[in-house]
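Asks: Pasted the sequence and its predicted model underneath.
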Amino acid sequence: MTRAILAAAAVLAMIPPTAIGQGDDLDKRVEEAIASGVEYLRREQAREGHWDYRLAHNHRLGMTALCGLALLENGVPADDEAIRKAAVVVRDLAAVSDQTYDLSLAILFLSRFQGTTRGELDALIVRLARRLERGHHEGIWSYKVPSGEESSVGSSRFAAFFSGPGDHSNTQFALLGMWAGGRHGFDSDGALAELDAHFRSTANPDGGWGYQPGAGSTPSMTCAGLMALAISAARPSLAERRSARARGEALASDPAFREALEAVSRRARSIGGNEDVYYLWSLERVCVALGLRDLDGLDWYRSGAESLLARQMPNGGWPHGRWGALPESCLAMLFLRKANLAFELDRVLKLPGPAIAQADSIGATPVAEAPEVGTTTGDDGVAVTVRQVDESGFPEIALDFEVTGPDGSPVLDATIDDFRVSEYDQPVEILRFGAPASREAVQTTVVLVVDHSRSMEAEDRIGALKESVRTFLKVMPNGSRVAVVAFSDEIRLICPFTTDARQVQEAVDALQPIGGTRYYDAVVEALELLSEEPGRRAVLAMTDGEDTFSQFADLGTAVLAARRSGLPVHTLGLGTEDEIASDDLRRLAVETRGQYFPARDADQLLAIYEEIATRLGQMYRLVYRTKRPLPDGTLRPVSVAYRASAAVGTAEVFIRGMVVPASGWPRLFLGLVVGLVLLAILPGRLRRRAGLGPGA
């Protein structure tokens, strides 16, 4: 069953986008609900910047951090007055707090508020994470932790004993806090190892966990246990010995993880209209962090969202429920936003999933051995590569192609006499020709697809992206038109097509890291945006991690969309092989006549953007007129031969139009066509026989 859960998204991804949620207004209703929720939280904030919550203890710190986190995750910027005031409260109260819930939420908020992995809040975050770590007793936390900064592990166990027995609710918050602290220099390895051992030793026979060890399994605590196993599998000591994919594969085959995932999947099928909000948030946190779009075919997000939307109050909040209106409203908003509080888990723990299944389904040639599509290298090492076929001017067809020498450097001085073009192996006349060395400008139109997911905070990758785009714009051919599609767990056109480089740069400079990775949806969006544009065109799609949350597209559908449009997709992977889906990025490029560029660091990324911009200006363009001017819906083979070599570039151009069935047109259809022709011809002939003019 677990394999079915992990692979079910691969089946869903094969359904055309129009068949999924066609005409559905769920996204619109969610956005409206979130907007109302944001206003509700703003109204509930005290003038001094805090939110209050009392449940056997004054949790002002925890409530302020949770409300601030919900606002940040739902689009309120860090420099908003409400967030700035909340940050002051959290910093002041966290310095003296000994509450597990409050400290964990404070770390999550401060990390999100800072917005980068390195900054002025690092020292405070690490100090709070260390205090939190000292509160566990053999991998389980209670409500309180030792307040002394110099407390030892032994004294923390003594304090934990007197603060009451541990529970898995406090523990899951501590887990998230320590994981977030790891992004800022805190070493959580030892605590995560003990936490892993604890959950493995306390699992119930049904694969789940209860509020405390030995208690019956509950939905939210089973989600907590599943998350604990996942985060523990990504702890630093394991990361040093295994790749992200290897860790993911090992976890997916782990009996404890499989049984817990099956238990989570079973319970999700019974989500009802009055479902516990804390449970829904726990479910969302697990599924988003692990990249699970569905659970054994169940759309968990739709089920939970419908339950929450039906209960939102007119004031924008959610009913008091078990925990109170403020916390339930925050958790509901985090669910609806698909907030990933297990920061960057998807980067260091890659479960086997649909992207792998889809990649394996496209061609049998291993990616590492796949040659560039349509490229033949001559005996002298010269190569011709057709990058784009444009049939928008049919019956005239334009080809954009490169010629490279034995060392890979571009050949820029060839003339029209150096090439011959064939369609269906029959030579055709070249009507117009443009060489890189000529001064004739070829309109170049590019869509930049840029990643601003949460993982782009690492090593200031977002900053490297902004500088790389700046270089790209400087090197692009004069008059080029550029648009920018930005993605995290949402897709936005942040800059429409423009020749104004400053407008493009300002749009990219405004990006901040947030959310997950919706890469393939963004690529397909860019292809649709570019499909109606004339001239030389390309998609340049950059990411620093695997796709974790595309809703409609996958590797296969992105390739098909590019092929239908005749557009190349150049892919850029920023990071190590363990961090990016390099095989998938390479395949997407190869299958669409683009190129794959791996960048291990910021310097390489900048050089790659510069190289791509330069190469876009180093292509040849020729236009020929097809000898078959009927738009018959055929896929026509075309080749470009370089006379000075045996190098030949090949392509296929799809001509939109009617296709004659293999068995011929049905007789009834032919009869109707003949009848329409006769109706058009006969009246004129009858008038001529009667000696009448055209206007009679």
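Replies: Arrived safely, thanks for sending.
Asks: C-alpha from now on. contacts and neighbour counts both.
Replies: Fine.
Asks: Let me see the ranges of the helices in the stretch 501-650 of the chain.
Replies: Secondary structure of the stretch 501-650 of the chain, counting by DSSP state H, counting those that start in this stretch: helices at 501-509, 519-530, 555-565, 582-590, 602-616.
Asks: Looking at the ones you listed, which is nearest to V447?
Replies: Nearest to V447, of all those, is helix 519-530, at 6.2 Å by CA to CA.
Asks: in the closest one, what's buried?
Replies: Neighbour-count burial for helix 519-530, counted by 16 or more other CA atoms under 10 Å, picks out 519-527, 529-530.
Asks: again, but for stretch 497-514
Replies: Within stretch 497-514, the residues that count as buried by 16+ other CA under 10 Å are 497-499, 501, 503-505, 507-509, 511-514.
Asks: cool, and stretch 529-542?
Replies: Neighbour-count burial for stretch 529-542, counted by 16+ other CA under 10 Å, picks out 529-531, 535-542.
Asks: Identify all contacting residues around it.
Replies: For stretch 529-542, contacts defined as CA atoms under 8 Å, 6 or more residues apart in numbering pick out 388, 390, 392, 400, 442-451, 523, 526-527, 565, 567-574.
Asks: From the residues you listed, list just the buried residues.
Replies: When burial is judged by neighbour count using 16+ other CA under 10 Å, the buried members of these are 388, 390, 392, 400, 442, 444-451, 523, 526-527, 565, 567-574.
Asks: which stretches of the stretch 51-200 of the chain form helices?
Replies: Listed in chain order, the helices of the stretch 51-200 of the chain (DSSP H, counting those that start in this stretch) span residues 60-73, 81-94, 100-114, 122-133, 153-162, 168-181, 189-202.
Asks: would you turn the buried residues of stretch 529-542 into CSV with distance to R302?
Replies: As requested, these are arranged in CSV below (distance: CA to CA, whole Å):
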residue, distance to R302
L529, 28
L530, 31
S531, 31
G535, 41
R536, 41
R537, 37
A538, 35
V539, 32
L540, 32
A541, 29
M542, 29
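Asks: Determine the longest helix present in this structure.
Replies: Using DSSP state H, we find that the single longest helix of the chain is helix 667-689.
Asks: Report the separation between E396 and V384.
Replies: Taking CA to CA, to the nearest Å as the measure, E396 falls 21 Å from V384.
Asks: who has more neighbours, the two?
Replies: V384 (26 against 16; other CA atoms under 10 Å).
Asks: Mind checking what helix or strand follows the helix or strand containing the more buried one in sequence?
Replies: Secondary-structure element containing V384, defined by DSSP states H and E: strand 383-390. Reading on from strand 383-390 to the C-terminus, the next helix or strand found by DSSP H and E is strand 396-404.
Asks: I'd like to know which elements that following strand is packed against.
Replies: Judged by 3 or more CA pairs under 8 Å, 6 or more residues apart in numbering; DSSP states H and E, the packing partners of strand 396-404 are strand 383-390, strand 620-625.
Asks: what about those strands, which gets the closest to L229?
Replies: Closest to L229 of those is strand 383-390 (CA to CA; 46.0 Å).
Asks: ok, and what's touching that closest one?
Replies: Among residues not part of strand 383-390, those counted as contacts by CA under 8 Å, 6+ apart are 372-377, 397-406, 535-537, 566-568, 593-594, 640-642, 647-653.
Asks: The structure to be compared is supplied as follows:
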Amino acid sequence: MQALVDMLPAWLPTFAWPWLWLALPLPLLMWLWPLREEAGPALRVPYDPARLHLQEAGRRGKGLLCALLLWLGWFCLVAAAARPQQLGAPIEPPRQARQMMLAVDLSGSMGEPDMQLGARVVERLTAAKAVLADFLDRREGDRIGLVVFGQQAYALTPLTADRATVREQLRDSVVGLAGNETAIGDAIALSVKRLREQPEGQRVLILLTDGMNTAGVLEPLKAAELAKAEGVRVYTVAFGGSGGMSLFGVQLPGGEDTVDEQTLGKIASETGGRFFRARDTDELAGIYAELDRLEPIKSAGPAVRPRIERYVWPLGMAMLFGFIGLAWRGGRR
């Protein structure tokens, strides 16, 4: 039935309560009601037959016009009561979104200038911001929140469809804002807390860090158990270069990679996510493109046509006809 209604032209009205059209003959039924009281005896007076005939014909013509106006008013009133509606232009419903938290490491090591962004050598956090901004642009329809962590974890934005606000908060984040150490477990736990009330199957956490857990109350693997229990998929991204020192933007040999890849891999596998390793900006951009594929935004459902109420027009016509008919009748008297 709905499919047939949707096939109707946009200009053709439909009625929400068509059964109210059954009230249309109600005044006629009342006029034909057999128990009406008979008119009382009339006063007999002398009269001129020709003059009375002309007066009667005039009254009959005016009475027919008055009855026509009142019937038109009643017709329009019933039409308004039946709720005429018009189908609007098709509207595509919003896409089914993911509920996604981004957890970004702001510890001291994220200030290491060992990343290439275009022709410039930049800090790790600057490179991560550029890639994450592009990732946010592609997540139209998702609700995204931002958690930053260092020695402690903080929620900068709640889950929101306003990606511009998330991008702005990310842009204003600086190294050391949450302390110089790394509390990976606390960041996971805080993100899970923000996601636990969201629909099942849509809870996603993407965690980016360049180090290992050195602070916080909760161990990362314990936090992973909590995420698994709450149905949160955790994608971990280990980000950073070789771990050597840099001098005037030139990477020097030596040093070692301090990223705890083993723990990050266990967190991802335990929660049904995946672990990624990025040693430069291009690899990081490829990882977030892969995350788009792993967590797609579902396509929109079939388009719907809104129903626009049009009862105002017949209601206004009913009032107009009724007013004219009653005024005409009163003038005759």
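Replies: Alright, I've got the coordinates. Treat the numbers as computed from the prediction; the structure is a model and nothing was measured.
Asks: Fetch the TM-score of the aligned pair.
Replies: TM-score for the superposed pair, counting by TM-score structural alignment, normalised by the length of the second structure: 0.51. Supporting figures: 181 aligned residues with a CA RMSD of 2.1 Å.
Asks: do you know how far the most centrally placed residue in the second structure is from E140 of the second structure?
Replies: With distances taken as CA atoms, centre = their mean, P94 lies nearest the centre of the second structure, 5.9 Å away. Separation of P94 of the second structure from E140 of the second structure (CA to CA) stands at 10 Å.
Asks: isn't T236 of the second structure right up against A268?
Replies: Yes: counting by CA atoms under 8 Å, a contact exists between T236 of the second structure and A268, whose distance comes to 6.1 Å.
Asks: what is in contact with those two at once?
Replies: Contact criterion CA under 8 Å, 6+ apart; residues shared by T236 of the second structure and A268: 274-275.
Asks: Was I right to think F149 of the second structure contacts I184?
Replies: Yes: counting by CA under 8 Å, F149 of the second structure does reach I184; the two are 7.4 Å apart.
Asks: Would you mind putting the buried residues of stretch 497-514 of the first structure into TSV with distance to V11 of the first structure alongside?
Replies: What follows is these, written out as TSV (distance: CA to CA, whole Å):
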residue	distance to V11 of the first structure
F497	35
T498	38
T499	41
A501	41
Q503	40
V504	37
Q505	39
A507	36
V508	35
D509	38
L511	33
Q512	33
P513	30
I514	28
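Asks: looking at the helices and strands packed on strand 396-404 of the first structure, which is buried most?
Replies: Among those, ranked by average contacts under mean count of other CA atoms under 10 Å, first place goes to strand 383-390 (a mean of 26).
Asks: angle of that strand against strand 396-404?
Replies: Between the axes of strand 383-390 of the first structure and strand 396-404, defined by axes from the mean of the first three to the mean of the last three CA atoms, to 10 degrees, the angle is 150 degrees.
Asks: so strand 383-390 of the first structure aligns onto which residues of the second structure?
Replies: Counting by TM-score structural alignment, strand 383-390 of the first structure pairs with no residue of the second structure.
Asks: and the angle from that strand to strand 620-625?
Replies: Using the same axes, to 10 degrees: strand 383-390 of the first structure against strand 620-625 is 50 degrees.
Asks: Quick one: the helices and strands packed on strand 396-404 of the first structure as a markdown table, columns for distance to E610 of the first structure too.
Replies: Formatted as a markdown table, those follow (distance: least, CA to CA, whole Å):
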| stretch | distance to E610 of the first structure |
| --- | --- |
| strand 383-390 | 18 |
| strand 620-625 | 19 |
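Asks: right, and those - which one's nearest D346 of the first structure?
Replies: The stretch from those with the least distance to D346 of the first structure (CA to CA) is strand 383-390; that distance is 33.2 Å.
Asks: what's the spacing between the aligned residue in the first structure for E181 of the second structure and D460 of the first structure?
Replies: When the two structures are superposed using TM-score structural alignment, E181 of the second structure falls opposite G516 in the first structure. Counting by CA to CA, the gap between G516 of the first structure and D460 of the first structure amounts to 17 Å.
Asks: Please compare the two by neighbour count and tell me which comes out ahead.
Replies: G516 (30 against 15).
Asks: Give the aligned equivalent of I287 of the second structure in the first structure.
Replies: Structural alignment (TM-score structural alignment) places I287 of the second structure against I608 in the first structure.
Asks: Not counting residues beside it along the chain, what's closest to that match?
Replies: Closest residue to I608 of the first structure in three dimensions, ignoring its sequence neighbours and counting by CA to CA, 6 or more residues apart in numbering: F597, at 7.0 Å.
Asks: And I83 of the first structure, by the same measure?
Replies: With CA to CA, 6+ apart as the criterion, I83 of the first structure has its nearest non-adjacent residue at 6.0 Å, and that residue is G68.
Asks: okay but the one you found is in contact with E81, surely?
Replies: No: in this structure G68 of the first structure lies outside contact range of E81 using CA under 8 Å: 11.1 Å.
Asks: Look at these two and report which has more neighbours.
Replies: Just comparing G68 of the first structure and E81: by other CA under 10 Å the higher neighbour count belongs to G68, 35 against 12.
Asks: From V386 of the first structure, how far out is that one?
Replies: Between G68 of the first structure and V386 of the first structure the distance is 52 Å, computed by CA to CA.
Asks: next one: L280 of the first structure
Replies: Following CA to CA, the distance that separates L280 of the first structure from V386 of the first structure is 51 Å.
Asks: for D360 of the first structure, same thing?
Replies: 25 Å.
Asks: now C495 of the first structure
Replies: Relative to V386 of the first structure, C495 of the first structure is positioned 29 Å away (CA to CA).
Asks: which non-adjacent residue is nearest S582 of the first structure?
Replies: What sits nearest to S582 of the first structure in space, not counting adjacent residues and going by CA to CA, 6+ apart, is G573, at 6.7 Å.
Asks: What of R621 of the first structure?
Replies: Counting by CA to CA, 6+ apart, the nearest residue to R621 of the first structure once its immediate chain neighbours are dropped is D400, at 4.6 Å.
Asks: Quick one: residues contacting the one you found.
Replies: Under the criterion of CA under 8 Å, 6+ apart, the contact partners of D400 of the first structure comprise 386-389, 536, 619-622.
Asks: Tell me the one of these nearest S232 of the first structure?
Replies: Nearest to S232 of the first structure among these, counting by CA to CA, is R387 at 45.3 Å.
Asks: so where do the strands sit in the stretch 101-250 of the second structure?
Replies: When secondary structure is read from DSSP state E, counting those that start in this stretch, the stretch 101-250 of the second structure shows strands at 115-117, 120-122, 143-149, 153-160, 203-209, 233-239, 246-247, 250-251.
Asks: Of the ones you listed, give the one that comes closest to A3 of the second structure.
Replies: Using CA to CA, the nearest of the strands of the stretch 101-250 of the second structure to A3 of the second structure is strand 143-149, at 32.3 Å.
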